[in-house]
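Novice: Provided below for reference: sequence and predicted model.
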Amino acid sequence: METLDLVVVGSGIAGLAAAKTYHQLNPEKTLAILEAAADLGGVWTKGRLYPGLKSNNMLGTYEYPDFPMDTETFGVKSGEHIPGIVMYQYLAKYAEKFDIADKIRYQHKVLTAEHQDSSSSGGWILTVVNNGKEKSLRSSRLILATGLTSEPFLPDFRGQESFGAPLFQTASFQKHACTLDTAKSVTVFGGTKSAWDAVYAYATRGIKVDWVIRETGHGPIWQAPPYVTPLKKWLEKLVNTRMLTWFSPCIWGFAGGYNAIRDFYHGTAVGRAIANAFWSILGNDVITLNKYDSHPETKKLKPWSHPMFTASSFSILNYPTDFFDLVRDGTVKVHIADITHLSPRSVHLSDGTQLPTDLLCCATGWKHVPPVRFFPDGIDRELGLPHDPTKTLLFTKDALEKADDEILSRFPRLRDQPVQNPKLKSPLDTEGLSSTDKVTPYTPLTPFILYHFMIPPTNKFLQTRDIAFAGYCQNFSTAIMAHVQALWITAFFDDQLPGKTLPPLKRRLYSSEPVEDVKSLEAIEYETVLYSRFGKWRYPAGRGAQQPDFVFDALPYLDLLVSDLGLKVHRKKGWFAELSDPYGPEDYRDLVGEFVDSVEARKD
């Protein structure tokens, strides 16, 4: 059986960063990146590049800190969104530059991972399928970087066996791109960004689009212009401006300092009034700029959720022409209804409407559980992965209640939870879904419960240090986060995190000997459940109850990880720049070198 020092599962943005950083700091170690697809890239792999796909971020904010995306090489100019094919090319060049391209094994799908409990150092036996053949390999350490958009969820509609037309999820849009030339009328189901993309792609070809958004769902997402607020600020830079992040209640916000002003904004009535005004201005600006109320059809696309309680589903209008013109001129017809069933080349809605159609394209989201099955049975709980709450829980009800009490006492604004849709139901409760589909991903499970959203908070895995999860957060700062998480995970594996972050391996978590600045197991466990539980209260209009999903809290999260690494958190030159200049990839460019220097200094 082949034995490796590290296996990374997934070659998207997080997986490539994790592999690159580990290889950079441990060049003598053996490494493999196992990728189920035929090419690298994750959401940017060639097989998922549907027509018109672009990044929400514009050039300069969606790149690894140590690998700038320059205009001369990639052809994208300042102020432009990045085409999907360019993102693929960029990631391919990153893998080549940092000598990990030859470590990727394509069409290698990991089916199972079995922990070696009998070994004091842990390790994993992986079952992998390649070209229809199963094989096993052993790895001392494992990084799961499959992310939160690896396995699409496609509902099973009643009557679909007689539909007689293409029925596909947007993840497969590229495979059905020929319908852009052949279809006369189409139906798009869903209100997420990929639904908007599909609607735009078909409508700009002159194809009639019936756009169905569930009346029992979360409604249309927030779609902002690239520049927002009366000051016309670049949105993805706006959310990474330190003084603006203070308006967001954040349980890990202390990591960035300035705690007195954070306490003022969220702990006093006057401060909360100011913070509420900020969110009102931000939301009203988007509504005004998009002119939702100027037409009865565009009015249907006005977001149902409060902007403060919306996370990464807050997206950006990155289209070359005015999206809303297609709605106003009648090319796109919006239906707020549920799908009850399908019949031959027709979609039937809960309001009695029957839509003749040439296809049904579903923007219905992703399975939120990892695609790898872990053994022995029940280990999902110890790993901090979503697990059945009717069985033994990772944390007690008392721990959850304690966390809730702390969150709501520190942030009273979160007690007033918005009711964005009183008709809200799980997609599996809608009339149009068959009983055969009432399984994962919507079987109620616990959320992810990972220490700092990366590692299991249990004593066994804090001792073996043989598994981590990269890229299981959603925000606007994906590439920066991947870079910083990769360094944190490598430091964790190599037992090089400062003692105040996690106890060194040579010190037992249960040691009774007092050690200054070393976290106890109990502190690690509580902090983990506190951060996990925070999402439920902070982002009810997003996916915060299931997974780390945040926007204005991304910079404080980076602060937390950089602080964990023992490095400088405030990275701007001067106090005014620190507060007002947006953070970007350039601010973390030398992070790996800084960490290497700090490790050497600690040795001395």
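Specialist: Here it is on my side, so go on. Numbers count the residues shown, from 1 in each chain.

Novice: alpha carbons only for contacts and neighbour counts from here, please
Specialist: Fine.

Novice: tell me if His341 really is in a strand.
Specialist: Yes. Assessed by DSSP: H, G, I helix; E, B strand; the rest coil, His341 belongs to a strand.

Novice: so it touches Gly159, yeah?
Specialist: Yes. Contact criterion Cα atoms under 8 Å: His341 and Gly159 qualify, at 5.8 Å.

Novice: please say which of the two ends up with more neighbours.
Specialist: His341 (21 against 16; other Cα atoms under 10 Å).

Novice: off-centre distance for stretch 531-542?
Specialist: Chain-centre distance of stretch 531-542: 14 Å, with Cα atoms, centre = their mean, to the nearest Å.

Novice: and the contacts of that stretch?
Specialist: The contact list for stretch 531-542 (Cα atoms under 8 Å, 6 or more residues apart in numbering) reads 218, 249, 251-252, 305-306, 308-313, 400, 403-404, 407, 414-415, 417-418, 420, 447-450, 452, 543-550.

Novice: likewise stretch 288-307?
Specialist: Against stretch 288-307 from outside (Cα under 8 Å, 6+ apart): 218-222, 224-225, 279-280, 282-283, 287, 324, 327-328, 333-334, 336, 418, 420-421, 541.

Novice: next, the buried residues of it.
Specialist: Asn290, Tyr292, Glu297, Thr298, Lys300, Leu301, Lys302, Pro303, Trp304, Ser305, His306, Pro307 (16 or more other Cα atoms under 10 Å).

Novice: just the closest of those to Glu96, please.
Specialist: Taking Cα to Cα as the measure, Glu96 lies nearest Pro307 of the buried residues of stretch 288-307, at 40.3 Å.

Novice: so Ser136, which of the three states?
Specialist: Look at Ser136: counting by three-state DSSP, its state is strand.

Novice: grab the nearest non-local neighbour of Asn131.
Specialist: Counting by Cα to Cα, 6 or more residues apart in numbering, Asn131 lies nearest to Gln107, which is 7.2 Å off, once chain neighbours are set aside.

Novice: any idea how far the one you found lies from Met1?
Specialist: As judged by Cα to Cα, to the nearest Å, Gln107 and Met1 stand 19 Å apart.

Novice: I'd assumed Ser343 was in contact with Gly159.
Specialist: Yes. Counting by Cα under 8 Å, Gly159 touches Ser343, with 5.8 Å between them.

Novice: hang on, the earlier thing: in helices, which of the contacts of stretch 288-307 appear?
Specialist: Trp279, Ser280, Leu282, Gly283, Ile287, Phe324, Val327, Arg328 (DSSP state H).

Novice: check it against this one:
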Amino acid sequence: MSGGPPTRDACIFDLAIIGAGIYGIQAARTYLELHPYDKVIVFEGSGDVGGVWSSERVYDAFWTQTPLGILEFSDMPLEGVPDHDTYHGFFPAKYVAEYLKSYVESRIYGGQTLASRIRSHSQVEVLSKVDEGWTLHVKNSTDSAVADTELGARKVIDATGLTSTPNVPSIPGQDNYQGQFLHHKGFALHQASLFSATGPQRIAVIGGAKSAADVAYACAKAGKDVTWIIRRSGAGPAAFVSAKGSWPYNNSNESFYTRLTSHFLVSWFFDESKTRLGRFLYGTGLGRAFIGWVWKAISRKASGLANYDREDGRKNGFHNLRPDTEIFWQNDSTGVCQRDDFFDTIARKVKVYREDIKEMNAHGLELADGTIASADCVIFATGWKTSHPRIKVQEDGQNLTLSLGLSVSEPQASEASNNWEELISSASKQILARFPVLQHRPRYHDGPDNKAPLRLYKGVLPINDRSIAFVGQMLSGNNFRIAEVQALYAVAALDGVLLLPSKEHMRTTVAETIAWNRARYLSKGRHGNWLYWDMVPYTDDLLQELGLHSHRHTSYWKDLLMPCFARDLVGLIEEHRAKTLRARKFQ
């Protein structure tokens, strides 16, 4: 480590949180609500809070995928978005960045703001287990001359999430390219220069998900000559659903985030046997056929919205945006179409190719079919590296990544997979018996993979360690609600007040989660952490294990039909505190 020898800080913190994105913010808020005078520190590698929502990473065409009322925290509504800047409740991400800054500055515990506890430009590089606690080796990420620091903490929450480390593929000939290239993580910082009159005129965007769509749209609206390349050997382009809702819902998200919809998700976190509708849908051939019909109707509606065979997009290859699988399977992810002119702009102004890249040359890219795509700038909207260790986790010099249950790459992955193979195989048979609709999977691309799946209990807790928790490891359509619920679940576990099952039961549960994920979400589910449609049943499952009920409506029909708004979580921490005090009183 550079910058001179580490200096030992005399303070031992009660809790250290790594990452000041929405998961880290909620972990800190939740812990401090319960322990306002404890010593808590939050490390953030960048200069701003919010992670993907930070002001450093939002740009004009970056809009939310979740609407007002749902995309916020329960203890502070997101206000001040003007009507002219909303589209059926969806809105520009810049307002989220402003909201998060205001949030950390306005939360005060023990006389200190949450913002004052965040140490920016502090990258945790090594996490070492020491006795019952941890030592964090922290590097100043802006100045190598500043001495590295070692800090002690009794407990740790890793909130680095899955959108920290850019995934930039290595392309043959990349060193020969004479233009500019960047990952979409840095798109906001370069937007002004990219869109200036003297900036690049020909831009190639690589990737198939919603982030690639936003970048391609933004560049096209700026008058650039845009080429959008989606790998033939990948999972395919994202589907795009309408932002509009059907009565009584204001938008499409509201209709999906209900407990009625949970019946149709084929979710491992939803116990279909507890309702009459669930028993009908999953226990009868007619019910399973009805589930299939509903999802096919959703796919048809989305396809009709895009009109992939439209005449004005034929010469530009607009049809190449047609997803490979139906929306139900989520193998290629889904985005909300938040602009009336999105499809028109892409169809008329963007050349879309569905082909692998053979190599890069001095002036652009050559595709596998021989197509030459000239580009002054290449933007990789290719997602994130999701495997650990982003932080080295060790004890006595030994790597703890495997034993903690984190997703790892070769050569450790084979060892981890072998240890779990029998459990997952047995669980797979049970999952397919429980959900017969998953036995008929479509054809999909499933390329080589060298990563072991995530083996955290409920996606949060290591099976063998009660001093550390991981939040933000599960990918979902709405991370704000999950951040709030995971934070309470993690803190309860670290406090020792969460009644957990035996280690054997936890291992079986983890194996079942992985097996269901792979069957339900195809290649996206291979690592056991893809919960795109499962936000409501997943958070309900965590809160049920915590023994909490205040988030549910007292009316059966409201509980079934009402969207799960952020405000529904108001009072959860107070309920948890009261429950914990009662339990201690009667011990």
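Specialist: Ah, there it is. Just so we're clear, the structure is a prediction, and the values are computed from it rather than from any experiment.

Novice: TM-score for this pair?
Specialist: TM-score for the superposed pair, counting by TM-score structural alignment, normalised by the length of structure 2: 0.90. Supporting figures: 554 aligned residues with a Cα RMSD of 2.2 Å.

Novice: coming back round to it: counterpart of the residue nearest to Asn131 of structure 1 in structure 2?
Specialist: When structure 2 is aligned by TM-score structural alignment, Gln107 of structure 1 is paired with His121.

Novice: could you do Thr192 of structure 1 as well?
Specialist: When structure 2 is aligned by TM-score structural alignment, Thr192 of structure 1 is paired with Ala209.

Novice: neighbours of that match, just the number please.
Specialist: Neighbours of Ala209 of structure 2 using other Cα under 10 Å come to 22.

Novice: now it: how far from Asp38 of structure 2?
Specialist: Ala209 of structure 2 is 42 Å from Asp38 of structure 2, by Cα to Cα.

Novice: give me the more crowded residue out of Gln107 and Met1 of structure 1.
Specialist: Gln107 (17 against 8).

Novice: filter the contacts of stretch 288-307 of structure 1 down to the buried ones.
Specialist: Buried among the contacts of stretch 288-307 of structure 1 by 16+ other Cα under 10 Å: 218-222, 224-225, 279, 282-283, 287, 324, 327, 333-334, 336, 420, 541.

Novice: for Ile391 of structure 2, give me its contacts.
Specialist: Counting by Cα under 8 Å, 6+ apart, Ile391 of structure 2 touches Val124, Glu125, Val126, Leu127.

Novice: sorry, that was for Phe309 of structure 1
Specialist: Pro418, Arg538, Tyr539, Pro540, Ala541, Gly542 are the contacts of Phe309 of structure 1 under Cα under 8 Å, 6+ apart.

Novice: and the residue nearest the centre of structure 1?
Specialist: Against the mean C-alpha coordinate of structure 1, by Cα atoms, centre = their mean, the closest residue is Gln474 at 2.3 Å.

Novice: excluding its backbone neighbours, what's nearest that one?
Specialist: Asp549 (4.7 Å).

Novice: residue in structure 2 matching the one you found?
Specialist: Asp549 of structure 1 maps onto Trp530 in structure 2, by TM-score structural alignment.

Novice: count of residues packed around the residue in structure 2 that Tyr202 of structure 1 lines up against?
Specialist: Under the alignment (TM-score structural alignment), Tyr202 of structure 1 pairs with Cys219 of structure 2. Residues contacting Cys219 of structure 2 under the criterion other Cα under 10 Å number 25.

Novice: same question, the one 10 residues further on
Specialist: Neighbouring residues of Ile229 of structure 2 were enumerated by other Cα under 10 Å; the total is 25.

Novice: where does it land in three-state SS?
Specialist: Looking at Ile229 of structure 2 with three-state DSSP, the answer is strand.

Novice: any chance you could map the helices in the stretch 1-150 of structure 2?
Specialist: Along the stretch 1-150 of structure 2, counting by DSSP state H, counting those that start in this stretch, helices occupy 22-34, 94-106.

Novice: from those, pick the one with the highest average neighbour count.
Specialist: helix 22-34 (a mean of 25; mean count of other Cα atoms under 10 Å).

Novice: so that helix aligns onto which residues of structure 1?
Specialist: Using TM-score structural alignment, helix 22-34 of structure 2 corresponds to residues 13-25 of structure 1.

Novice: mean deviation of the matching stretch from structure 2?
Specialist: Superposed on structure 2, stretch 13-25 of structure 1 shows a mean distance to its aligned partners of 0.6 Å (mean Cα distance after the TM-score superposition for structure 1).

Novice: what separation do you get for the nearest residue to His115 of structure 1 once chain neighbours are set aside and Gly147 of structure 1?
Specialist: In this structure, His115 of structure 1 finds its nearest non-sequential neighbour in Trp124, 4.7 Å apart by Cα to Cα, 6+ apart. Distance, Trp124 of structure 1 to Gly147 of structure 1, by Cα to Cα: 20 Å.

Novice: likewise His306 of structure 1?
Specialist: Here His306 of structure 1 is placed at a distance of 26 Å from Gly147 of structure 1 (Cα to Cα).

Novice: with Tyr588 of structure 1 instead?
Specialist: Taken as Cα to Cα, the span from Tyr588 of structure 1 to Gly147 of structure 1 is 22 Å.

Novice: these two: which is more packed in?
Specialist: Gly147 (25 against 19).

Novice: map Leu194 of structure 2 onto structure 1.
Specialist: By TM-score structural alignment, Leu194 of structure 2 lines up with Thr179.

Novice: whoops, Arg231 of structure 2 was the one
Specialist: With TM-score structural alignment defining the correspondence, Arg231 of structure 2 maps onto Arg214 in structure 1.

Novice: list the contacts of the match of Tyr202 of structure 1.
Specialist: Phe195, Ile203, Asp225, Val226.

Novice: among the residues you listed, which ones are in helices?
Specialist: Going by DSSP H, the helices hold none of the contacts of Cys219 of structure 2.

Novice: follow-up on the earlier one: out of the contacts of Ile391 of structure 2, which are shared with structure 1?
Specialist: Mapping these onto structure 1 (both residues aligned by TM-score structural alignment, their matches' Cα atoms under 8 Å) leaves Val124, Glu125, Val126, Leu127 still in contact.

Novice: can you pick the most crowded of those?
Specialist: Val124 (25 neighbours).

Novice: nearest spatial neighbour of it, skipping sequence neighbours?
Specialist: In space, and not counting its chain neighbours, Val124 of structure 2 is closest to Val138: 4.4 Å by Cα to Cα, 6+ apart.

Novice: which position in structure 1 aligns with the one you found?
Specialist: In structure 1, Val138 of structure 2 lines up with Val128, judged by TM-score structural alignment.
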